[in-house]
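A.B. asks: Sharing a sequence plus its predicted fold:
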Amino acid sequence: MSEQYQVLESDQSKRIDKLLSEVITDASRSQIQGWLQEDFVLVNGEAVKNNYKVQQGDTITWSIPEPKPLDLAPENIPIEIIYEDEDVLVVNKPSGMVVHPSAGHEGGTLVNALLYHCNDLSGINGVERPGIVHRIDKDTSGLLMVAKNDRAHQSLVEQLSGKSVERKYVAVVHGMISHEYGTIDAPIGRDPKDRQRMAVVEGGREAVTHFRVMEHFEDFTYVECTLETGRTHQIRVHMRYINHPLAGDPKYGPRKTLDLDGQALHAKSIGFKHPGTGEWMQFEVEPPQDFKDMIAFLEKRR
């Protein structure tokens, strides 16, 4: 099924890949460049290059290819299961592990490991994300809820949308935060200047992060963040927004930072009502050893 866009006067002379990344909001600029290279995008019925400058009145037509089905295979990857019953799993995901398969990450994910561990995961999110109710970034460690059936999945999703799930993270951020507590209430959406990133933008989705300072170091602050909403990269974007980006964050932080493999962020606790019994469940895990070593290093340097 093809779609069309008529180039407006305000679009004049924009690169076609940039314009389409603004029009097709659920696709990245690199994806669109791939479609252009494979002639899935036409201008006035003809193929063009990524750097084509659009003209007012151009008709852009695109037919997005169906995604290739991923071969989801169970993999014998060790995972730390904090809790499990017939409805839910709570997993402590290590830093460096992707949650579910995607382009460029077809294997070695948490989903691959879960499929080896159990074959009764919910199917609401389709074959590529069985059981996955919410996600944390590849380089973020910590706790995730996983649904083992559709009824449990629906309950956990409703709790997330109703803001009744309690999620706390710990992070190390650049700079000295002068106040002990704070709330960042700023909407998040795609960064119009870089479609690979998220940003605080007008018209974005509601995003609220509460934080409290746990410890001050020489050039950094150790904070605990509580999510009220769960937007993509929320803590990373919000801390950058208040000029305290996460240490080690390659996407939102400065180049001069601590020597880390990714952002200093750990999902330390999660609380929710059990989807079957209604009982409140609360779980907490300590940060991984490299995170603790980083804190010890900062304390010695202080």
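C.D. replies: Cool, the structure landed. Numbering: from 1, shown residues only.

A.B. asks: drop to CA atoms for contacts and neighbour counts, all remaining ones
C.D. replies: OK.

A.B. asks: got the buried residues for the helix or strand encompassing residue 159?
C.D. replies: If you go by DSSP states H and E, residue 159 is part of helix 150-161. Applying a neighbour-count criterion of 16 or more other C-alpha atoms under 10 Å, one finds 150, 152-156, 159-160 buried in helix 150-161.

A.B. asks: let's bring in a second model and compare:
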Amino acid sequence: MSSNNHIVTAEEQGARLDKLLVDLNSDASRSQIQSWIKDQYVMVNGGHVKSNYKCQEGDDISWTVPEAEPLEVVAEDIPIHIVYEDKDIAVVNKPRGMVVHPSAGHPSGTLVNALLYHCHDLSGINGVMRPGIVHRIDKDTSGLLMVAKNDKAHASLAEQLSEKTIDRKYVAIVHREIQHEYGTIEAPIGRDPKDRQKMAVVEGGKDAVTHFKVLHLYPEFSYIECVLETGRTHQIRVHMRYIEHPLAGDPKYGPRRTLPIDGQALHAKHLAFEHPTTGEWMEFDQEPPEAFQKQLDELQKRS
């Protein structure tokens, strides 16, 4: 269990306790927070209150995140494209539509289930549900993902992520023609206050920086390359929507009228990092999947 503490600010006064805790726990849903309060994992000024308690400036909120109920993660013979593998690391080309790690809603069929079958040694730093997983990409985002096969490798890769020395480049198809070749989006990301299932650019969110370059313009669409300086949840999807160029096919952040593609047109194309044992600079490139490429071909025909 992990213990946490927060003093309510003037700006937060009047907020419901459960809503404020959702803002302070980006990985937890409102129903989870309410169950924590009900089961007395949350205290305000040393006492227990209800979920609808209206917070007052100066309130001392303390809470303990309960251990998740362990789920059995089973190795499954699911075909995956392992681009590179040695005794320390693996680089996988994740297909569109595959969830990275098991959860209550996706107990099987994930990349982790497949990795447990194909790679017998995975780091245990992130626990039983996320063995070997150093970073994630969304279910409907395809492309390159690095996997740690032991704890030493995991710690090294995680440190490189933290120090922003890992090179990650994505390609995406976005709505509307971007009128400048390069751009940088620097806007904080947090939970969308209007829809807790979404992220958004919000005041007080976590710092997020995305650089982009226009690769090609098509009628009503742009093909771009994005470089992540930070790795926030849904970062590229949220940032491109923020500048009014949402990703094509994005069911959560894009318009209804879009390209006939199953999920956002986003692909992790390039990944480069220092090998955790040898120190060698490793670079990997993977072209977008067939469905993505087909959409580019169709856009080219329209030009």
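C.D. replies: Yep, it's here. Just so we're clear, the structure is a prediction, and the values are computed from it rather than from any experiment.

A.B. asks: which other helices and strands contact the helix holding residue 159 of structure 1?
C.D. replies: strand 141-147, strand 265-273 (3 or more C-alpha pairs under 8 Å, 6 or more residues apart in numbering; DSSP states H and E).

A.B. asks: Relative to structure 2, which residues correspond to the longest one?
C.D. replies: Same thing as strand 265-273 of structure 1. Counting by TM-score structural alignment, strand 265-273 of structure 1 pairs with residues 266-274 of structure 2.

A.B. asks: and the residue nearest in space to the middle of structure 2, helix, strand or coil?
C.D. replies: The centroid of structure 2 falls nearest to residue 233 when counting by C-alpha atoms, centre = their mean (3.6 Å). Following DSSP: H, G, I helix; E, B strand; the rest coil, residue 233 of structure 2 is assigned to coil.

A.B. asks: Is it in contact with residue 200, as I believe?
C.D. replies: No. Counting by C-alpha atoms under 8 Å, residue 233 of structure 2 does not reach residue 200; the two are 9.7 Å apart.

A.B. asks: still on that earlier bit, what sits up against the match of strand 265-273 of structure 1?
C.D. replies: For stretch 266-274 of structure 2, contacts defined as C-alpha atoms under 8 Å, 6 or more residues apart in numbering pick out 140-145, 157, 160, 165-173, 247, 280-288.

A.B. asks: Can you select the buried ones among the residues you listed for me in ChimeraX?
C.D. replies: In ChimeraX syntax, the buried subset of these is picked out as below (16+ other C-alpha under 10 Å):
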select :140,141,142,143,144,145,157,160,166,167,168,169,170,171,172,173,247,286,287,288
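
A.B. asks: Structure 1: helices as residue ranges?
C.D. replies: Assigned by DSSP state H, the helices in structure 1 fall at 16-23, 29-37, 110-117, 150-161, 234-241, 289-301.

A.B. asks: Name the stretch among those that sits most buried.
C.D. replies: Neighbour counts (mean count of other C-alpha atoms under 10 Å) averaged over each of the helices of structure 1 peak at helix 234-241, with a mean of 22.

A.B. asks: Residue 184 of structure 1: which of the helices and strands packed on helix 150-161 of structure 1 is closest?
C.D. replies: Among those, strand 265-273 comes nearest to residue 184 of structure 1, with 17.2 Å by C-alpha to C-alpha.
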